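Peer 1: generate coordinates for the sequence data below:
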Amino acid sequence: MVQSENFGEVVSRRAQDASEAASKNRMWDVMSNLWCPSTNPDGYVNVGVAENVLMHDQLLNFINTKLSLPAKYLTYNDGGSGSFRLKRAISHFLNRHLHPAIPLDPSHLIVSNGVSSAIEHVSWAFADPGEGILLGKPFYGTFIPDMSLRPRTTVVSVNFGDCDPFSIEAVAKYEQALLDFQQTKGRKVKALMLCHPHNPLGRCYPRDVIIKLMHLCQKYKLHLISDEIYALSVWENTVDQHPPPVKFESALSIDLAGIIDSRLVHVLWGMSKDFGANGLRLGVIISQANDDLHQALKGISLYSYASGVSDHLTSLLLEDFEFTNQYIRQNRKKLSGSHAYAVKYIRSHDIEYAQGCNAAFFLWVNLGKKYRQLHPDENNDEDVGDKIMQLLLQKKVFLASGALFGSERAGWFRIVFSQPREYLIEALRRMTDALALED
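Peer 2: From the prediction side, this is the model:
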């Protein structure tokens, strides 16, 4: 798209910032030109976008045999925060799977058109423009625009160095980042965002670490936001056990008495990842004790209204315990198998990767180290990630760059392995071919 010479005169500064951010995101160009061996052999093989397609056949079979839309879903129904039926269905479903210390009630839920909207909402609600939200590295890259692009909140990234970000010791790193920000910027930090299970590292936070983070939030009166969009995508790691995989325990499962003011704890969940349905655009904010948040978000719910079709379809799915139990079991089995295959391939090519995964769809791999082994005459670490990305795109394979995920070391990338086996094989082959190319 050609930008006009007087672009800054016809749109706001906010719109200019959004345009600049979009220009750096290759994802949409890739997704509009996807590889198919028969119809589009010159397209991109995409293992950079967090989608799980392993269970699409099962999900579509359910949808296409069950969906019959009542007329009320063509109206505004029960309002912008989700139908009463949907909130009941989500509450009953998550009570069974997240084991909350206080059972969920429909009144605890605010439905939105996806978890990205939910993240933007809580950022807007908890922090004024310029105030901070803590986010540990590496992070899901889209957290940055979700929290800052329109709410104008400042994302305060947390460096860990050689400290395990899932350890008790890491909590001190969050506190130091908070103090540094408040001292240098003169503005408050208002919240801490946790991705649990983690994107891109594929690990779960131990219960004692979550509690320690809650203590930190209580000390500084911060909101703890636990994004648990991968809560049910936890599977058996059959190939490596170091560090030992940690079982998933929701922040909701912790009795908050004596730990943190319950008004400060919030959980996000949605249909995109656990049910492989990014296109449904259905997310939920769970806040069990903060009436002020509910009242504030009720006022802007019109701008994140989930469609009636998504509302109805999600209700149908979550009300069917037999189907969802079977779906979750099979999904976990398939994710475990895809992870094992990808790891074996990575190991056979002597590529370093982050071990101990047991959740979500990701391998966090050090392609920079492998590239330097193959090209020992090149010494510039600073641009190795950009160089590898260009080589990957030449081979028409798309991975997510660690540079956009706040990686503390150059050359790391995220591979999404939740793809059909033949697709994953093609992606990994192109990736290793790209590493051997000369720049």
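
Peer 1: all contacts plus neighbour counts: C-alpha atoms, from now on.
Peer 2: OK.

Peer 1: going along the chain, name the strands of this protein.
Peer 2: Per DSSP state E, the chain carries strands over the ranges 45-46, 109-112, 132-136, 154-158, 189-195, 223-227, 265-270, 283-286, 352-353, 362-366, 397-398, 400-401, 412-416.

Peer 1: save these as CSV, and put in distance to residue 126 too.
Peer 2: Formatted as CSV, those follow (distance: least, Cα to Cα, whole Å):
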stretch, distance to residue 126
strand 45-46, 35
strand 109-112, 15
strand 132-136, 9
strand 154-158, 12
strand 189-195, 6
strand 223-227, 7
strand 265-270, 11
strand 283-286, 13
strand 352-353, 36
strand 362-366, 30
strand 397-398, 35
strand 400-401, 29
strand 412-416, 30
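
Peer 1: with mean neighbour count and distance to residue 387 as new columns, can those be given to me in TSV?
Peer 2: Shown next, in TSV, are the strands of the chain (neighbours: other Cα atoms under 10 Å; distance: least, Cα to Cα, whole Å):
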stretch	mean neighbour count	distance to residue 387
strand 45-46	26	18
strand 109-112	26	39
strand 132-136	25	26
strand 154-158	22	25
strand 189-195	23	29
strand 223-227	25	32
strand 265-270	24	35
strand 283-286	27	36
strand 352-353	18	18
strand 362-366	23	14
strand 397-398	26	13
strand 400-401	22	11
strand 412-416	26	12
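
Peer 1: neighbours of residue 172, just the number please.
Peer 2: Neighbour count of residue 172, defined by other Cα atoms under 10 Å: 15.

Peer 1: please give me the structure for this one as well, since I'd like to look at both together:
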Amino acid sequence: MTPVSQHELLVTSGVAALIDTSTWCICDDSDGIVIPQPLYVGFEIDIQMRSRGQLLPVSFLESDRKYSIDHAFEPEANRRAFERAYAENTAKGIKMRAVILSNPHNPLGKCYQFISALSIDLEGIIDVSRVHIMYGMSKDFCANGLRLGVLQTRNEDLLEAVASINNAAFYLWVRLIPSRLIDIDDPSTPSLDVKRMKKLFVDTCTRNGVSIKDGANYFAEEPEDGWFRVTFTVPNAVLEVAMERIAKSLEDLGWLGMF
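Peer 2: The predicted model follows:
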């Protein structure tokens, strides 16, 4: 068993938030996450609401075998159920990105095992960078209102990605369309040209590998409508790269020298 390092841990506001942000990081729209049935109804919300992942329930019903809830805890029944789910969903063109196992099982309340997944030798079974453990304190302490969760993973890319969208952030409100490009006929309404320019800038930033938020998403009242929100709660090295990419986007559009 490899000891857990503090650098493999991320504290969050509960496991629900972790499932949401992890889905956001690993799934494209409609990519699937498989979970054995019966399953906690909150998983559907966590997976689909923001990230637009797809919940894929795993059925234990078999035509040649009488169904029992206990099948959910039998290794061989699980193997058959997951193989069926994989075959059926692959045939539909659905990409499956992850499997969620809730332990204790929710809603059955029974444990798969009493040892940590971290104590299992995964050599030859699965790359350890693909195994992620989410721990919530609310169940241990019978306090569902205690929104405190922990992600343990040896996947540095996932850890950084989840951290970048999970924590509270500092941000700036900045205008990134040069004022000389803005022509306002009606001072109370942004022109369609400005809206097109903002979309052009957002798309250019996306191509250059940086995400920026249009101020219109925040009900901006400024008639120029050239405002954006820039979040900078990231390590300095990441921030410097982001600023370089924003500058490149402005340069690509010929706007950099207009401020």
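
Peer 1: care to give me the TM-score?
Peer 2: With the length set by TM-score structural alignment, normalised by the length of structure 2, the two chains reach a TM-score of 0.59; 162 aligned residues with a Cα RMSD of 1.8 Å.

Peer 1: re the thing from before, show me the one of the strands of structure 1 that comes nearest residue 165 of structure 1.
Peer 2: Minimum separation from residue 165 of structure 1 across the strands of structure 1 (Cα to Cα) falls at strand 132-136, 7.5 Å.

Peer 1: what range in structure 2 does that closest one sit on?
Peer 2: Mapped onto structure 2 using TM-score structural alignment, strand 132-136 of structure 1 covers residues 32-36.

Peer 1: the matching stretch vs structure 1, average distance?
Peer 2: Stretch 32-36 of structure 2, aligned to structure 1 and superposed, deviates on average by 0.5 Å (mean Cα distance after the TM-score superposition for structure 1).

Peer 1: how far away from the center of its chain is that stretch?
Peer 2: 15 Å (Cα atoms, centre = their mean, to the nearest Å).

Peer 1: then stretch 110-125 of structure 1?
Peer 2: Stretch 110-125 of structure 1 sits 13 Å away from the centroid of its parent chain (Cα atoms, centre = their mean).

Peer 1: so what's residue 123 of structure 1 closest to, chain neighbours aside?
Peer 2: residue 147 (5.4 Å; Cα to Cα, 6 or more residues apart in numbering).

Peer 1: which residue in structure 2 lines up with that neighbour?
Peer 2: Residue 147 of structure 1 maps onto residue 47 in structure 2, with residues paired by TM-score structural alignment.

Peer 1: so that match makes contact with residue 54?
Peer 2: Yes: in this structure, residue 47 of structure 2 is within contact of residue 54 by Cα atoms under 8 Å, at 6.7 Å.

Peer 1: intersection of neighbour lists for the two?
Peer 2: The contact sets of residue 47 of structure 2 and residue 54 overlap at residue 33 (Cα atoms under 8 Å, 6 or more residues apart in numbering).

Peer 1: counterpart of residue 179 of structure 1 in structure 2?
Peer 2: Using TM-score structural alignment, residue 179 of structure 1 sits opposite residue 87 in structure 2.

Peer 1: number of nearby residues for that match?
Peer 2: Applying other Cα under 10 Å, we find 10 residues neighbouring residue 87 of structure 2.

Peer 1: ranges for the helices of the stretch 1-150 of structure 2?
Peer 2: For the stretch 1-150 of structure 2, applying DSSP state H, counting those that start in this stretch gives helices covering 15-26, 42-48, 75-91, 137-140.

Peer 1: mean shift between the second one and structure 1?
Peer 2: What that stands for is helix 42-48 of structure 2. Per aligned residue, helix 42-48 of structure 2 averages 0.8 Å (mean Cα distance after the TM-score superposition for structure 1).

Peer 1: quick one: buried residues of that helix?
Peer 2: For helix 42-48 of structure 2, a neighbour-count test (16 or more other Cα atoms under 10 Å) marks 43, 44, 45, 46, 47, 48 as buried.

Peer 1: counterpart of residue 159 of structure 2 over in structure 1?
Peer 2: Residue 159 of structure 2 maps onto residue 294 in structure 1, by TM-score structural alignment.

Peer 1: which residue sits closest to that match, ignoring its sequence neighbours?
Peer 2: Nearest non-adjacent residue to residue 294 of structure 1 (Cα to Cα, 6+ apart): residue 110, at 7.2 Å.
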